[in-house]
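Novice: 3D model of this:
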Amino acid sequence: MEHIAFLGLGHMGAPMARRLLAAGHPLTVWNRTADKAGPLVAEGAALAASPAGAVRDADVVITMLAGPDALEAVARAAGEALRPGVHWIEMSTVGPDAVLRLAARLPRATLVDAPVMGSTDKAAAGALGILAGGDTAGVEHLLAHLGSVTRTGPLGSGAALKLVLNSAVISGIAVVAEALRLADALGLDGDTVRTALANGPLAGVVARAHAEGVHFDATLAVKDLDLATRTARLPAVEAALEHYRRVAEPGEDISRAAARIRTA
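Specialist: Below is the predicted model of the structure:
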């Protein structure tokens, strides 16, 4: 059983790490806020004081971090401690440029970019959609504990596809919120409009806009759309980004941002 170092225990990282621990893998964890590691340590994980301490004896490193800056900082702190031949699975939403910079920084590691689709409920159930770029042969059995794997092509392609999908979903949620604002202005019954939208082609987006019991921080939605709009000219996505920048509150699910867009 490979020794795994899991770096980043936020809303998504913690349940993903728990899945690997439950599968029997020796697990060392690190998180910038160490208190968040408490439940995993109680279940048998080892807690490292630094990224370097976490990866020193690891066969596989998994990162699930907030964005490109956090990934850069962790890679800089951990790089010299890596064992030759280690597999590094980068599962954050950081875009392809950050993945390629990581590969250049870690010449002794085999890197796979494997961002995920799905929220905290899917992470806990091991039912994430994993978009995997690069050579996945050595780690696909580990990813299977977390969800289903779609091979996307060369290194960086998973991160690229994740930006495409998140841009569509997050912008779509803003569109649904505006559609409901239009319905309010027209004096229509909100429940009737929501049901009609949910029965149409936007069904999945409508469901996510009103989801309860899951979490995707609205400030991370801002980060994702910002990454996308730096890559190409995307007027509709740029408009959605301005919506989220205006209403997103740290720690709140994206559905709360959608509610604010509706009433703003």
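
Novice: only C-alpha atoms for contact and neighbour calcs from this point on.
Specialist: OK.

Novice: list the contacts for the nearest residue to V175 once chain neighbours are set aside?
Specialist: Excluding its sequence neighbours, the residue lying closest to V175 (CA to CA, 6 or more residues apart in numbering) is A240, at 7.9 Å. Contact partners of A240, counting by CA atoms under 8 Å, 6 or more residues apart in numbering, are I170, S171, A174, V175.

Novice: which one (most neighbours) among these?
Specialist: Among the contacts of A240, A174 has the most neighbours (other CA atoms under 10 Å), with 28 neighbours.

Novice: hmm, back to that, of the contacts of A240, which belong to helices?
Specialist: In helices, defined here by DSSP state H, the members of the contacts of A240 are I170, S171, A174, V175.

Novice: could you also give me the structure for this second sequence? I'd like to compare it with the first:
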Amino acid sequence: MKIIAVLGTGHMGTPIARRLLAGGNRGRVWNRSPERSEPLGAAGAMVAASPSAAVDGADVAVKLVANTGLVTAVAALHEALAVAAALGVDRQTALDVLGRGALGGAVGRVTAPGASFAVALAAKDARLALRRPVPAPVLEAALDLMRAAPDQDADLSCLVSVDFLKGC
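Specialist: Prediction:
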């Protein structure tokens, strides 16, 4: 019996989760609107409060989310866990750090206007993280954005400006 996390319990995720439960698997479900997961909770799935709580300890994670930003966030979560594992950080510690919002706070600090974290330094960190044999397409895309920045000494906040992103 596998533990399967289903992220997104809309029109596709709900029937998939139901079939997985009917097949004898243990399910963990998460949805941006928690009430969408309640019927699956009544059917035996654990309703998770966050994507990280859903995937913690799961054997498989199925992502069925419509919002592009959410898809990116979920993919980034999986990448963060894979990179942490490759660096020798245990999964629970990585989930604890991500769950407390420490990563979000750090990203907010370095991307805020007036921050002093240069694009070149962020690109160096991304290159070092990508040396590990872990697929990380979100990080690779971010590195591509950093490499395309016209001024490598510019503040990292230039990467989140609308004008820069339109040019990429």
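
Novice: what's the TM-score for these two chains?
Specialist: Here the TM-score for the pair of chains, by TM-score structural alignment, normalised by the length of structure 2, is 0.47; 90 aligned residues with a CA RMSD of 2.6 Å.

Novice: show me which of the contacts of A240 of structure 1 is closest to G204 of structure 1.
Specialist: Closest approach between the contacts of A240 of structure 1 and G204 of structure 1, by CA to CA: I170, at 11.4 Å.

Novice: so what's that closest one up against?
Specialist: Listed by CA under 8 Å, 6+ apart, the contact partners of I170 of structure 1 are A221, L225, A240.

Novice: distance check, it against A198 of structure 1.
Specialist: Using CA to CA, to the nearest Å, I170 of structure 1 is found at 16 Å from A198 of structure 1.

Novice: A259 of structure 1 too?
Specialist: For A259 of structure 1, the distance to A198 of structure 1 equals 16 Å [CA to CA].

Novice: more neighbours, the two?
Specialist: More crowded of A259 of structure 1 and A198, by other CA under 10 Å: A259, with 20 against 15.

Novice: I'd say that one and E178 touch.
Specialist: No. Assessed by CA atoms under 8 Å, A259 of structure 1 is found out of contact with E178, at 9.6 Å.

Novice: could you pull out the strands for structure 1?
Specialist: In structure 1, the strands defined using DSSP state E lie at 4-7, 27-30, 46-47, 60-63, 87-90, 110-113, 116-117, 128-133, 147-153.

Novice: brain fart, structure 2
Specialist: Along structure 2, counting by DSSP E, strands occupy 3-7, 26-30, 46-47, 60-63.

Novice: JSON lines for those, including distance to D163 of structure 2 and mean neighbour count?
Specialist: JSON lines is the format used below for these (distance: least, CA to CA, whole Å; neighbours: other CA atoms under 10 Å):
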{"stretch": "strand 3-7", "distance to D163 of structure 2": "32", "mean neighbour count": "26"}
{"stretch": "strand 26-30", "distance to D163 of structure 2": "34", "mean neighbour count": "26"}
{"stretch": "strand 46-47", "distance to D163 of structure 2": "40", "mean neighbour count": "22"}
{"stretch": "strand 60-63", "distance to D163 of structure 2": "31", "mean neighbour count": "16"}
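
Novice: relative to R18 of structure 2, which of these is closest?
Specialist: For the strands of structure 2, proximity to R18 of structure 2 was assessed by CA to CA; strand 26-30 is nearest, at 8.8 Å.

Novice: what about D125 of structure 2, neighbour count?
Specialist: So D125 of structure 2, with other CA under 10 Å, has 12 neighbours.

Novice: wait, P51 of structure 1 touches A78, no?
Specialist: Yes. Taking contacts as CA under 8 Å, P51 of structure 1 lies within contact range of A78: 5.1 Å.

Novice: which of those two has more residues huddled nearby?
Specialist: The neighbour comparison of P51 of structure 1 against A78 (other CA under 10 Å) goes to P51, with 24 against 18.

Novice: dump the residue contacts of the residue lying closest to L139 of structure 2 once chain neighbours are set aside.
Specialist: The shortest distance from L139 of structure 2 to any non-neighbouring residue, by CA to CA, 6+ apart, is to A126 (6.8 Å). Shown in contact with A126 of structure 2 (CA under 8 Å, 6+ apart): L139, E140, L143.

Novice: likewise Y244 of structure 1?
Specialist: Going by CA under 8 Å, 6+ apart, Y244 of structure 1 touches A218, T219, A221, V222, A257, I261.

Novice: among those residues, which ones are in helices?
Specialist: Checking the contacts of Y244 of structure 1 against DSSP H, those in helices are A218, T219, A221, V222, A257, I261.

Novice: save the residues you listed as CSV, and put in neighbour count and distance to V112 of structure 1 too.
Specialist: Formatted as CSV, these follow (neighbours: other CA atoms under 10 Å; distance: CA to CA, whole Å):
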residue, neighbour count, distance to V112 of structure 1
A218, 24, 26
T219, 20, 26
A221, 23, 23
V222, 20, 25
A257, 25, 32
I261, 23, 36
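
Novice: just put those in a markdown table and tack on distance to K122 of structure 1.
Specialist: As requested, those are exported to a markdown table (distance: CA to CA, whole Å):
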| residue | distance to K122 of structure 1 |
| --- | --- |
| A218 | 18 |
| T219 | 20 |
| A221 | 18 |
| V222 | 22 |
| A257 | 21 |
| I261 | 26 |
